[in-house]
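Novice: Sequence first, then the predicted structure, then my questions.
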Amino acid sequence: MGRPTTKTDLINAATINYDNMNVLISKLTETELSTPFDFSEDEKKTEAHWKRDKNLRDILIHLYEWHQLLLTWIQANENGENKSFIPEPYNWKTYGDMNVEFWRKHQSTSLEQAGELLKKTHKDVLSLAETFSNEELFSKGVYKWVGGSTLGSYFVSATASHYEWAMKKMKAHMKNCKK
């Protein structure tokens, strides 16, 4: 399936990828869950997140925090507050530092708590998406605060695309554990 461009496709892709991610999580062995993520041997994995996330909790918290970004950004702007998606002091050039801060913030969060937080925000994000029309989600220029993109593209990025990222990372970890 390509990147969603309609409300129906967005809801379906987010739901399917979330469900697929949870199926993959359910297949993780005790060894895979207890072995720290380590991708240092793979010279192709150079992005910061390959070093940042050390376990499943870190991935789930990352997804949760990006849901929170989306939810608070939309709520603030709909209430007339001019708020950027990436909160100050961060921006699109420094959001990696923000991700590290999310990671630090949740080092004492349990895997179970992370799963519950993500489950709730996934539902909240899909419920919020349902409140918008197809045009509001996927037509440019509907909301000045979205900039040159569409609101739907933010929903896709925070859900379906991010869930694909999480599954790719989990599969790479699973493969490493079999070596």
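Specialist: Thanks, I have the structure now.

Novice: use CA for all of it now, contacts and neighbours both
Specialist: Noted.

Novice: Report the secondary structure state of the spatially most central residue of the chain.
Specialist: By C-alpha atoms, centre = their mean, the chain has its centre lying nearest to Leu63, at 3.3 Å. Classification of Leu63 using DSSP: H, G, I helix; E, B strand; the rest coil returns helix.

Novice: Next, the contact list for it, please.
Specialist: Taking C-alpha atoms under 8 Å, 6 or more residues apart in numbering, we find Leu63 in contact with Leu118, Ala158, Thr159, His162, Tyr163.

Novice: Now the fourth one. Nearest residue, chain neighbours left out?
Specialist: The spatial neighbour of His162 that comes closest, neighbours along the chain excluded (C-alpha to C-alpha, 6 or more residues apart in numbering), is Leu63 at 6.9 Å.

Novice: here comes the other one, which I'd like you to weigh against the first:
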Amino acid sequence: MIPRNKHSLQDAIRKNYAQLRTELGQDLAPISDLPELDGHVKGTKMSLNNLVAYLNGWGQLVLKWIDKTDKRETVHLPETGYKWNQLGLLAQKFYTDHEADDYLTLCRKLDETVECVQLLIESKTNEQLYVKSWYKQWPLGRMIQFNTSSPYTNATIRIRKWKKIRIQQEQSP
């Protein structure tokens, strides 16, 4: 269900992130750098580390957008130097930004980003999040959801699919 107010947005992030976090168990750390998951660009592969870096990158962008908006500064969407048709390049930037981080550090950073997003949402009124348009026809709450709770669900599905394939490969002779 698509969140339509502040509280449903907070609940969606909490629920979807809890499911994702369950899939991101510490037992995956030894294989987290293997490029085995379907990538963000068609026909590419990425590692679990890349996926976590990607999610953190988008969460950090959400925080940046709102910080700049609150300061009445210009916001370049999706990111300075990138257009909406360059999201594959932006994903690569996120991977590069975090390539020195190990899996547990990436997961910790993502936990912190999600907590900051939740605190930011808490600081906003329902009107600020859902009544006014923030970007084109989209209210701020919807833009937050597009870049947090929805990708958490997508990532959970990717990880489950990857785990299932790995188990099948281990069991086949």
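Specialist: Structure received. Everything numeric here is computed off the predicted structure, so don't read it as measured data.

Novice: so what corresponds to the residue nearest to the centre of the first structure in the second structure?
Specialist: Here Leu63 of the first structure is matched to Leu55 in the second structure, going by TM-score structural alignment.

Novice: do the same with Phe155 of the first structure
Specialist: Counting by TM-score structural alignment, Phe155 of the first structure lines up with Ile144 in the second structure.

Novice: what about that match, helix or strand, and which?
Specialist: Element membership for Ile144 of the second structure (DSSP states H and E) is helix 140-146.

Novice: now do Lys175 of the first structure
Specialist: Using DSSP H and E, Lys175 of the first structure falls in helix 162-178.

Novice: same deal with Asn16 of the second structure?
Specialist: Using DSSP H and E, the element containing Asn16 of the second structure is helix 6-23.

Novice: Mind listing residues that contact that helix?
Specialist: Here helix 6-23 of the second structure makes contact (C-alpha under 8 Å, 6+ apart) with 3, 118, 121-122, 125-126, 129-130, 141, 145, 148-150, 152-153, 155-156, 159-160.

Novice: thinking again about what came up before, what are the buried residues along the helix holding Ile144 of the second structure?
Specialist: Neighbour-count burial for helix 140-146 of the second structure flags Leu140, Gly141, Arg142, Ile144, Gln145 (criterion: 16 or more other C-alpha atoms under 10 Å).

Novice: By how much does it deviate from the first structure on average?
Specialist: Superposed on the first structure, helix 140-146 of the second structure shows a mean distance to its aligned partners of 0.9 Å (mean C-alpha distance after the TM-score superposition for the first structure).

Novice: ok, residues contacting the helix holding Lys175 of the first structure?
Specialist: 14, 17-18, 21, 24, 28, 31-32, 35, 37-39, 56, 59, 63.

Novice: next one: stretch 147-161 of the first structure
Specialist: 3-7, 10, 13-15, 17-18, 63, 66-67, 70, 122, 125, 129, 136-143.

Novice: Please indicate which of the residues you listed are buried?
Specialist: Buried among these by 16+ other C-alpha under 10 Å: 4-7, 10, 13-15, 17-18, 63, 66-67, 70, 122, 125, 129, 136-140, 142-143.
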